[in-house]
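Engineer: Generate coordinates for the sequence data below:
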Amino acid sequence: MKTWIPDTRNFAYLQWPQVDALPRESTLLVLPTAAIEQHGHHLPLATDTLINNLLLGKALEKLPADMHVYALPPVCYGKSNEHIGFSGTLSVSSTTFLAMVRDIGASIAAAGFKRLALYNTHGGNSSLVDVLARDLRAEFGLRTFSLFGSGGISFDGLSEQEKAYGFHAGEIETAFLLSATPELVDTSAYTVNYIAQVAKPELLKPENSAANFAWLTRDIAESGVMGDPRPATAENGARWVEAAATRIAEALMAMVRYENLYQP
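Structural biologist: Below is the predicted model of the structure:
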């Protein structure tokens, strides 16, 4: 798997005495969570994992050299049952995902570390990551943080339709990989599908509203794409990568510096 994580920030590249020498209170360990799953006819199965690695790696490059922040090896397999039925999708159950990340958190706590960030770039994991952040805090006393996707950047130049419903293998993900791994993008194989239209608002929405309907990708898109990759460019991808990396770096620094606002 390609990596953009700097060697000096790669936790798995350290020897155990180096790990033992890290300051327990201020060191932040970042656990990437992503997926191996279909991404249409034009993007690779590893898209979510590659984007996680790309954005996190670029963000880590922006941190002060004396700040102790390290990327753990990624949890590449996620809850991807929305894509079951498409060849290449490798999904784990919610129970397995929760148990796996919980056990990693237990190991981190046993080593005396206090801060853990869960950095997720697969939508199917999002609700589980929120659950885990609270559970790891409650069970182990870890100062646990959650961080998602591109850090909340605005994606200047993206249409409102794509912002709302470009869920999967659309313009954003395609642009990211065109900028970083163009050899993995088949630009001759684009397809377009949307789960809903912003111009036709409905009471029931696919997610992030007061009333949602559950969906599977095969309900919507024979190709597996939910969005429109056709406008994607490497130039926009590079701009968005830079903006996202800057925002993610700011979030990581805030996590290192975070203290309880409430002191009992």
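Engineer: C-alpha only now, for contacts and for neighbours.
Structural biologist: OK.
Engineer: out of everything not next to it in sequence, what's closest to Tyr70?
Structural biologist: Closest residue to Tyr70 apart from its sequence neighbours, by CA to CA, 6 or more residues apart in numbering: Arg9 at 4.7 Å.
Engineer: Same check on Val92?
Structural biologist: The shortest distance from Val92 to any non-neighbouring residue, by CA to CA, 6+ apart, is to Lys79 (5.2 Å).
Engineer: before we move on, back to that, if I look at the residue nearest to Tyr70, how far off is Met253?
Structural biologist: Counting by CA to CA, to the nearest Å, the gap from Arg9 to Met253 is 14 Å.
Engineer: Second chain to compare with the first, below:
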Amino acid sequence: MLPTGRSSSVAWATKTRREIRDTGTADGSVVVVPVGSVEQHGHHLPVATDTLLADAVSHLGAERVADDVPLLVTPPIWSGFSPHHTSLGGTMTLELEHLLALLEDVADTALENGFDGICFVNGHGGNASVIDNVVSTVGKSNPEVEVTGLTYFQLADSFIDEIRESDVGGMAHGGEFETSLMLHLHAEFVTMDDADAEYLDEPYERGTQDLLVGGALSIYREFEEYSASGAIGDPSLASAAKGEELFDRLGDELADVLRSVSEQAR
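Structural biologist: Below is the predicted model of the structure:
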């Protein structure tokens, strides 16, 4: 899976085994693993939204440092941990322990090619705790490797107020943020006439209030308790122009992370 409309010079899937080994054995090499999900995103976005976006941001960030950092981006992990979405249909989810084991296997075998560092780039909030755990388990089993992970949309925290128009709650599941990115990257999969969503209304003050406004308290609910359509936020404020700016700036942020991982791994 590659970003729409262009090939990628850093795609693991397009390389030969010799090219992969040559990259992996270079000093400061990094392997990037996009991690997404296949889960409902309301009536206007495709179920692969999280996978498509994590994959695209991973490639963009990697391409921006490819002249300085030897690195490759693996094919995305397309299924995540999404049990809270299954009641609405369209969702495929792994068990928590199966996702952790899958990520560990992908990492361990990728690192056998000599890479000095690895970065998991997650695109689904429900995977965040698994990413934290796999950084620890892979790091423990590969003490010589720089093991890192992040959730890509959190990279927007420093600049999001310059772009967003929605109030807190408007950038959630299928809201202004994700819909804008999808309009920029994959407009052919977006049906704005069906963009039926509502603002996130979490009764716990210390719970998550927005995609970029977290809270100390974790809560489990079936997703339909938050939204009849399966989307939360304000997709009516989304635009391809916002998506282009978000994508560009997320690429810069991830590029900085990958450059730092490479430096630490040398």
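Engineer: Now the TM-score, please.
Structural biologist: For this chain pair, the superposition-based TM-score is 0.89 by TM-score structural alignment, normalised by the length of structure 1; 256 aligned residues with a CA RMSD of 2.2 Å.
Engineer: quick revisit: just list the residues touching the residue nearest to Tyr70 of structure 1, thanks.
Structural biologist: Shown in contact with Arg9 of structure 1 (CA atoms under 8 Å, 6 or more residues apart in numbering): Leu60, Val69, Tyr70, Ala71.
Engineer: Tell me the residue in structure 1 aligned with Glu253 of structure 2.
Structural biologist: Residue pairing (TM-score structural alignment): Glu253 of structure 2 is matched to Arg247 of structure 1.
Engineer: Equivalent analysis for Thr151 of structure 2, please.
Structural biologist: Using TM-score structural alignment, Thr151 of structure 2 pairs with Phe148 in structure 1.
Engineer: Also Arg164 of structure 2?
Structural biologist: So Arg164 of structure 2 corresponds to Leu158, using TM-score structural alignment.
Engineer: Just say helix, strand or coil for that match.
Structural biologist: coil (DSSP: H, G, I helix; E, B strand; the rest coil).
Engineer: Now for it: which residues touch it?
Structural biologist: Contact analysis of Leu158 of structure 1 by CA under 8 Å, 6+ apart lists nothing.
Engineer: Next, the buried residues of the longest helix seen in structure 2.
Structural biologist: The residue-count maximum for a helix in structure 2 (DSSP state H) belongs to helix 240-265. Residues 240, 242-244, 246-247, 249-255, 257-259, 261-263, 265 are the ones in helix 240-265 of structure 2 that count as buried (16 or more other CA atoms under 10 Å).
Engineer: and what of stretch 133-153 of structure 2?
Structural biologist: For stretch 133-153 of structure 2, using 16+ other CA under 10 Å, the buried residues are 134-135, 137-139, 142, 145-153.
Engineer: isn't Thr86 of structure 2 right next to Leu94, touching?
Structural biologist: No - the criterion here is CA atoms under 8 Å, and Thr86 of structure 2 misses it with Leu94 at 11.2 Å.
Engineer: and the residue nearest to Val92 of structure 1, how many residues sit next to it?
Structural biologist: Around Lys79 of structure 1 there are 25 other residues, counting by other CA atoms under 10 Å.
Engineer: repeat for Gly214 of structure 2
Structural biologist: Gly214 of structure 2 - counted by other CA under 10 Å - has 13 other residues nearby.
Engineer: Spatially nearest residue to the alignment partner in structure 2 of Tyr258 of structure 1, not counting backbone neighbours?
Structural biologist: Using TM-score structural alignment, the partner of Tyr258 of structure 1 in structure 2 is Gln264. Closest residue to Gln264 of structure 2 apart from its sequence neighbours, by CA to CA, 6+ apart: Glu146 at 6.9 Å.
Engineer: now the one you found: how far from Ala265 of structure 2?
Structural biologist: 5 Å.
Engineer: again, but for Val10 of structure 2
Structural biologist: Distance from Val10 of structure 2 to Ala265 of structure 2, by CA to CA: 19 Å.
Engineer: The residue most central in space within structure 1 and Glu173 of structure 1, how far apart?
Structural biologist: The residue lying closest to the centre of structure 1 (CA atoms, centre = their mean) is Thr121, at 1.6 Å. Distance, Thr121 of structure 1 to Glu173 of structure 1, by CA to CA: 11 Å.
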